[in-house]
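A.B. asks: I'd like to go over a predicted model; first the sequence, then the structure.
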Amino acid sequence: MHVRDFCGRIWSEKLKRTGNMKQNRSVLFIVLLILVMTGGFWAWKGMNSSKPYKETQFLMDTIIEITAYGPNREEAVKAAFDEYRRLHVLTNNFDANSQVSKINQMAGKEKVVVDPDLVQMIKRSVEMADKLDGAIDITVGPLTDLWGIGRKGDFVPSQAQIQAVLPLVNYRLVQIDEKNNTVYLPKAGMMLDLGAVAKGYATDKAIEILKEKGIKSALVNAGGDVRVIGTRPDGKPWRIGVQDPRNENGVSAKMALTPWDTMETSGDYQRYIMHNGVRYCHILDPHTGWQPKSGVASVTIVNNNSGDGDLFSTALFVLGPEKGLEKLRQFPGNEAIMIMTDGRVIVTPGLKGKVELTGKSGDQ
């Protein structure tokens, strides 16, 4: 019913019942005021919901930024960060009291009861290691501890030191009991390092929480690993840039995250040391104990599954363009942008025409 007709009906009925013009005018004024105020409230609420709530925290050894739109956006973002924090506490191998540290401390001694999320994280990593020819291995802990990138200055271990710990790196030895939520490393000195899986897993969980809180438009950037919900509030897709590995302020490629919602990047520019003019990054080949000699500077995976994206990007960094892209073809729905140390940018066929390159392109 039109507002004018509705108010006219109220006016007529009041006239017939009371015959008091003054009272009728007061009633009409109140009705109109309520309608105006109600309309104004919903207009204000709509405009207010279009404003973002943004928060940044340092967790999981990286800077995480969440931007969300809509009602309850602040509450949703804080709940998502609580989940990041919870999983960080479980997986932080630099914290002697974390559950991952407890597993490492009990290597060769006994099983450790852990959180079900940690069991699932480890299980998925082991399954994917088999499928990716061992290029990703969560038992790489003895090697990452030996290298200590970011913690030991420009220290580079000797081949003898690397050979001494390589026998401890073998994901096939990890024993997982899903029923009792236990994990066991059978050799003393074995160590888990979930750096290639924990952040992606946590981002998936954070996204779930944002959606449960009713968020339909959001962007999560966890140290270059990006995940989105829906589109921007204006209906346009989220456009994301892939960092130039040799220029922290530069972008090598740009694309809209449609129909994908995830971009995961592994690169040699985030954590590394320079020793005698040579770059040594934190990504290690589990088979050799050294940095991969694949000529790759960064790998960005585009898909709809954040948890697997980190595993793929790390594995392709180790395998290199030829073996890595051949392996990726076995997993439909995953696309890649590979930036080589010589500046070439290689894009998989599924991204053809969807990526704007700012550098020189290579074969697809």
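C.D. replies: Thanks, I have it. Numbers count the residues shown, from 1 in each chain.

A.B. asks: switch to C-alpha atoms for all contacts and neighbour counts from now on
C.D. replies: Fine.

A.B. asks: Now do stretch 205-212: distance to the chain's middle.
C.D. replies: 12 Å (Cα atoms, centre = their mean, to the nearest Å).

A.B. asks: if I've got this straight, T56 is in a strand?
C.D. replies: Yes: according to DSSP: H, G, I helix; E, B strand; the rest coil, the state of T56 is that of a strand.

A.B. asks: isn't it right up against V77?
C.D. replies: No: proximity of T56 to V77 does not meet the contact threshold set by Cα atoms under 8 Å, at 9.9 Å.

A.B. asks: Overlap in contacts, the two.
C.D. replies: I66 (Cα atoms under 8 Å, 6 or more residues apart in numbering).

A.B. asks: quick one: contacts for A336?
C.D. replies: Neighbours of A336 in contact, by Cα under 8 Å, 6+ apart: 299-302, 346-348, 351.

A.B. asks: T56 and V77 - which one has more neighbours?
C.D. replies: Set side by side, T56 and V77 show more neighbours around V77, with 28 against 15, by other Cα atoms under 10 Å.

A.B. asks: And here is the other one:
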Amino acid sequence: MPPMAIDLARAARKLATDSDGAYDVTLLPVLDYWKFGPKAARERAAAARSGNGDGLTVAQLVDAGGKPASPGNDAATSGTDTNPATTGDDALQALRARTGMQHLRIDGDRLCKDAPITVEFNSIAAGYIIDRMAARFAAQGIRNYLIEVTGEMRAGGQKPDGQPWRIGVEAPLDDARVAQRIVSLRDMAISTSGDYRIYREENGRRLSHLIDPRTLSPITHKLAAATVITDSAMQADGLSTLLMVLGPEQGYNYAVRHQLAALLVSRTPSGFATRTTPAFEQRFPVSSNQRLDGE
């Protein structure tokens, strides 16, 4: 097994253990069940090519990552997959035999499984790549850089003008890209996970692509976005996803307990409510030119 796969599996197992199972990289069949996996994306693309895509283009139906790109009706989806809106719990619970981090074991340079699980590392792979690039830069004596892969970032050193890298933390808006906070980074990585870009609507319900492995269902709480800043892009990547699964209270408590610099944004009847951990406020004290959310 390539060393990269072992590194990713080891990191995933630690996140799963630390969170009592709230993090899981074996959920691919569940993502397909809820129409967020690659199988559903292929079906949407096929429907668009055959003229059954309700007038939408492939680009509108499927984003670069092979996932639903925008909210909308799932009527264009074809195939024989079970419809989650009309099926009881039996079909979903049957997937438990094909998921679960307890079935994944690392034996030296081998990745072993004792059940028919499929492993995918999308929630930490981008961060891992960034960390590898940063290590390569360091080996070549490059100290100042800003690396971005699929929205995850790692800032090394400083900008050419000697100032720190200033990164905008995006507000969780469906139809706009607006920074709600600016943070200055030196030798740190940042990742934001949210439910506001990849989701779909079915029978009046908003379904997030973020799956809680404890229920095998999309998250239903009010946490809209979670940002984590650490010295490792892979850790920030995985932890931001983990906090989104845990939700506003459990996620905040987890972040405080592990001394994470985290910013959580929840939906409220009057708009958004932002909550930051003590570690975040200590590292990134708010000044008038950093806070853009009106708090």
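C.D. replies: Good, I have the coordinates. Predicted model only: the values in this text are computed from it and were never measured.

A.B. asks: Quick check: TM-score for this pair?
C.D. replies: The TM-score (TM-score structural alignment, normalised by the length of structure 2) is 0.76; 243 aligned residues with a Cα RMSD of 2.0 Å.

A.B. asks: So which of the contacts of A336 of structure 1 are in strands?
C.D. replies: 299-302, 346-347 (DSSP state E).

A.B. asks: Quick check: of those, which has the highest neighbour count?
C.D. replies: Counting by other Cα under 10 Å, top hit in those: V299 with 31 neighbours.

A.B. asks: burial count for the aligned partner of W290 of structure 1 in structure 2?
C.D. replies: Counting by TM-score structural alignment, W290 of structure 1 lines up with S217 in structure 2. As a burial measure, S217 of structure 2 scores 19 neighbours (other Cα under 10 Å).

A.B. asks: Check the gap between the closest residue to S217 of structure 2 other than its chain neighbours and R267 of structure 2 for me.
C.D. replies: Take S217 of structure 2 and drop its neighbours on the chain: the residue closest to it by Cα to Cα, 6 or more residues apart in numbering is I211, 5.3 Å away. I211 of structure 2 sits 18 Å away from R267 of structure 2, going by Cα to Cα, to the nearest Å.

A.B. asks: In terms of packing, which of those two has more residues around it?
C.D. replies: For I211 of structure 2 versus R267, the count of surrounding residues by other Cα under 10 Å is larger for I211: 24 against 16.

A.B. asks: surely that one meets P29?
C.D. replies: No: if you go by Cα under 8 Å, I211 of structure 2 and P29 don't touch, sitting 11.2 Å apart.

A.B. asks: how about the strands of the stretch 51-200 of structure 1, start to end?
C.D. replies: 53-59, 62-69, 112-113, 175-177, 182-184 (DSSP state E, counting those that start in this stretch).

A.B. asks: Looking at the ones in strands among the contacts of A336 of structure 1, spot the one nearest R4 of structure 1.
C.D. replies: V302 (54.1 Å; Cα to Cα).

A.B. asks: Now check the closest one against structure 2: what is it aligned to?
C.D. replies: Counting by TM-score structural alignment, V302 of structure 1 lines up with I229 in structure 2.

A.B. asks: Tell me who's in contact with the closest residue to that match other than its chain neighbours.
C.D. replies: Computed as Cα to Cα, 6+ apart, the closest residue to I229 of structure 2 that is not its neighbour in sequence is I190, at 4.4 Å. Listed by Cα under 8 Å, 6+ apart, the contact set of I190 of structure 2 reads 152-154, 227-230, 233, 236-237.

A.B. asks: conserved subset of these in structure 1?
C.D. replies: Compared against structure 1 with both residues aligned by TM-score structural alignment, their matches' Cα atoms under 8 Å, the contacts of I190 of structure 2 retain 152-154, 227-230, 233, 236.

A.B. asks: is it possible to export those residues to JSON lines including distance to M4 of structure 2?
C.D. replies: What follows is these, written out as JSON lines (distance: Cα to Cα, whole Å):
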{"residue": "E152", "distance to M4 of structure 2": "18"}
{"residue": "M153", "distance to M4 of structure 2": "19"}
{"residue": "R154", "distance to M4 of structure 2": "19"}
{"residue": "T227", "distance to M4 of structure 2": "25"}
{"residue": "V228", "distance to M4 of structure 2": "23"}
{"residue": "I229", "distance to M4 of structure 2": "23"}
{"residue": "T230", "distance to M4 of structure 2": "21"}
{"residue": "A233", "distance to M4 of structure 2": "15"}
{"residue": "A236", "distance to M4 of structure 2": "18"}
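
A.B. asks: Please identify which pair of those lies farthest apart.
C.D. replies: The widest separation within the kept ones among the contacts of I190 of structure 2 (Cα to Cα) is 13.3 Å, between R154 and T227.

A.B. asks: how far apart are the longest helix seen in structure 2 and its match in structure 1?
C.D. replies: The residue-count maximum for a helix in structure 2 (DSSP state H) belongs to helix 122-139. With mean Cα distance after the TM-score superposition for structure 1, helix 122-139 of structure 2 departs from structure 1 by a mean of 1.2 Å once superposed.

A.B. asks: residue contacts, Q270 of structure 1?
C.D. replies: Here Q270 of structure 1 is in contact with C281 (criterion: Cα under 8 Å, 6+ apart).

A.B. asks: hmm, 10 Å instead?
C.D. replies: Contact analysis of Q270 of structure 1 by Cα atoms under 10 Å, 6 or more residues apart in numbering lists 62, 223-224, 245, 248, 281-282, 298.
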